[in-house]
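J.: Curious how this folds, go ahead:
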Amino acid sequence: MNRRPRVGVLALQGAFREHARALRAAGADVVEVRLPEQLDGLDGLVIPGGESTTITKLAALYGLDDAIRGFEGPVFGTCAGMILVDRSHLGLADLEVDRNAYGRQVASFEADLELNGEERPFRGVFIRAPRVRDVGPGVEVLAELDGEPVLLRDGRVLVAAFHPELTDDSRIHERFLELVTEATSVRA
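T.: Next up is the predicted model:
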């Protein structure tokens, strides 16, 4: 790809501004997405953390749920975004996720995560984090916490149970942009 990737961030609720900042720092042009037509021409889409019920209801209200299902580029879902892409919601990733499975807001925590292919750990920020209940056979686990998957890839979909946008470490956003670049090269 000779141009900067053009990545949308679902901007209905949640940590969309933080993702936009992280993506810009990693080299992407960012578009805040609030309506289905704003998906046109995007190379990738981020569905941020926030309140999954609110995001789900607003996405349905604005027709974004069907538009996202039809979006062909890579998708990165974090925390609530991970819930939205699972089998029970948008059906983009072959996994089942339980909401708020690590506890309430007061049980939020940070932990060092070993990323596949990386020597340096990634500091994961877990806020009312979801927990992966079931993973399909084609899903690749990229990081675990206490033996449970917290960063996964299912083809063009990357998901994280934590909030990489709340750190100054851009490696996970860079991984997503690599997916975007790879997919754009294949489509070209």
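
J.: switch to C-alpha atoms for all contacts and neighbour counts from now on
T.: Noted.

J.: where along the chain do the strands fall?
T.: 6-10, 29-33, 44-47, 75-78, 95-98, 109-113, 122-126, 131-135, 140-145, 148-154, 157-160 (DSSP state E).

J.: mind putting these in CSV, mean neighbour count and distance to residue 186 included?
T.: Output for those, formatted as CSV (neighbours: other CA atoms under 10 Å; distance: least, CA to CA, whole Å):
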stretch, mean neighbour count, distance to residue 186
strand 6-10, 26, 16
strand 29-33, 19, 20
strand 44-47, 28, 14
strand 75-78, 27, 16
strand 95-98, 20, 25
strand 109-113, 14, 31
strand 122-126, 21, 29
strand 131-135, 18, 26
strand 140-145, 16, 21
strand 148-154, 20, 17
strand 157-160, 26, 16
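
J.: And this one, please, so the two structures can be compared:
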Amino acid sequence: MTAPTIGVLALQGDVREHVHALTSVGAAAVPVRRRSELDAVDALVIPGGESTTIDKLLRAFELFAPLQDRLRAGMPAYGSCAGMILLADRVLGGIEGQRTLGGVDVTVRRNAFGRQVDSFETDLTIDGVDDGPMHAVFIRAPWVEEVGPAAKIVGRVESGPAAGRIVAVRQGPLLVTSFHPEVTGDTRVHRLFVQIVSESQG
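T.: This next block holds a predicted model:
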């Protein structure tokens, strides 16, 4: 089977790290800044950064509507941190006029960990990720306040002040996490996403 071509939205955030992680697990990974580049990929990673800034840049680069259309048509996507916010249907703590691409039936609280528990690291068990817990890094991260019936919780914080908080959700070909797997060298979330992309291609 041909390796899927997975774009990494290259407007802000850990673009190089995501490209490296995807490449290391067998995907053809490319940065995406233009409509033509978006049209050429099978799936997309939306990295961390600042969700309101990425929203504005998506509009400035005339990518917001085309990307939303691709998502609604079933394109797989993975969003980490700010990417989780952008793929959420509902956001708490957003600024006036902030929009999301939507697609995942969740309510996300923006900067939840950053303001309330500070940035931190912990070990998590993620459904679909084999070989034991993974080390997760949270940087001014959101968390999921509510999950609708269409979405499935696949990871929660297991200990500490934030124990029980939802930090990973999947809905069909869409995957979101509060944490940044691209910074730890553990590529299992990226491997899971490549598997999701391959499954979507039949």
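
J.: just to revisit the earlier point, looking at the strands of structure 1, spot the one closest to residue 183 of structure 1.
T.: strand 44-47 (9.0 Å; CA to CA).

J.: what's the distance between the closest one and the middle of its chain?
T.: 7 Å (CA atoms, centre = their mean, to the nearest Å).

J.: hmm, back to that, right, and the strands of structure 1 - which one's nearest residue 180 of structure 1?
T.: Closest among the strands of structure 1, using CA to CA: strand 44-47, at 5.8 Å.

J.: so residue 166 of structure 2 makes contact with residue 156?
T.: Yes: at 4.4 Å, residue 166 of structure 2 counts as touching residue 156 under the criterion of CA atoms under 8 Å.

J.: Identify the residue nearest the geometric centre of structure 2.
T.: Most central in structure 2 under CA atoms, centre = their mean is residue 79, positioned 1.1 Å from the mean C-alpha point.

J.: Map it across to structure 1 for me.
T.: Counting by TM-score structural alignment, residue 79 of structure 2 corresponds to residue 77 in structure 1.

J.: Could you pull up the residues touching the equivalent of residue 134 of structure 1 over in structure 2?
T.: Taking TM-score structural alignment, residue 134 of structure 1 has residue 146 as its aligned residue in structure 2. When contacts are counted by CA atoms under 8 Å, 6 or more residues apart in numbering, residue 146 of structure 2 touches 106-108.

J.: Just give me the longest helix of structure 1.
T.: In structure 1, assigned by DSSP state H, the helix with the most residues is helix 171-187.

J.: for that helix, packing partners?
T.: helix 16-25 (3 or more CA pairs under 8 Å, 6 or more residues apart in numbering; DSSP states H and E).

J.: residues of the helix it packs on that come out buried?
T.: Neighbour-count burial for helix 16-25 of structure 1 flags 16-20, 22-24 (criterion: 16 or more other CA atoms under 10 Å).

J.: Dump these to TSV, plus distance to residue 36 of structure 1.
T.: As requested, the buried residues of helix 16-25 of structure 1 are exported to TSV (distance: CA to CA, whole Å):
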residue	distance to residue 36 of structure 1
16	16
17	19
18	21
19	19
20	18
22	23
23	21
24	22
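
J.: so which of these would you say is closest to residue 57 of structure 1?
T.: Of these, the one sitting nearest to residue 57 of structure 1 (CA to CA) turns out to be residue 16, at 16.7 Å.

J.: The closest one - nearest residue in space that isn't next to it in sequence?
T.: Leaving out its chain neighbours, the residue that sits closest to residue 16 of structure 1 by CA to CA, 6 or more residues apart in numbering is residue 48, at 5.7 Å.

J.: Was I right to think that neighbour contacts residue 84?
T.: No: using CA under 8 Å, residue 48 of structure 1 is not in contact with residue 84, being 9.7 Å away.

J.: hmm, back to that, turn the strands of structure 1 into TSV, columns for distance to residue 179 of structure 1.
T.: Converted to TSV, the strands of structure 1 look like this (distance: least, CA to CA, whole Å):
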stretch	distance to residue 179 of structure 1
strand 6-10	12
strand 29-33	15
strand 44-47	9
strand 75-78	9
strand 95-98	19
strand 109-113	21
strand 122-126	19
strand 131-135	20
strand 140-145	14
strand 148-154	10
strand 157-160	9
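
J.: which stretch among these comes nearest residue 62 of structure 1?
T.: The nearest among the strands of structure 1, by CA to CA, is strand 29-33 at 10.9 Å.

J.: That closest one vs structure 2 - mean distance after superposition?
T.: Aligned to structure 2 and superposed, strand 29-33 of structure 1 gives a mean residue distance of 0.8 Å (mean CA distance after the TM-score superposition for structure 1).

J.: Give me the residues contacting that strand.
T.: Under CA under 8 Å, 6+ apart, the answer for strand 29-33 of structure 1 is 4-12, 16, 20, 23-24, 38-39.

J.: do that again at 10 Å, thanks
T.: Identification of contacts with strand 29-33 of structure 1 by CA atoms under 10 Å, 6 or more residues apart in numbering yields 3-12, 16-17, 19-24, 38-39, 42-47, 64.

J.: same thing with stretch 135-149 of structure 1?
T.: 86-87, 93-97, 111-117, 121-122, 124, 131-134, 150-155, 157-161.

J.: Between its first and last residues, how far does that stretch reach?
T.: Length of stretch 135-149 of structure 1, first residue to last, CA to CA, to the nearest Å: 9 Å.
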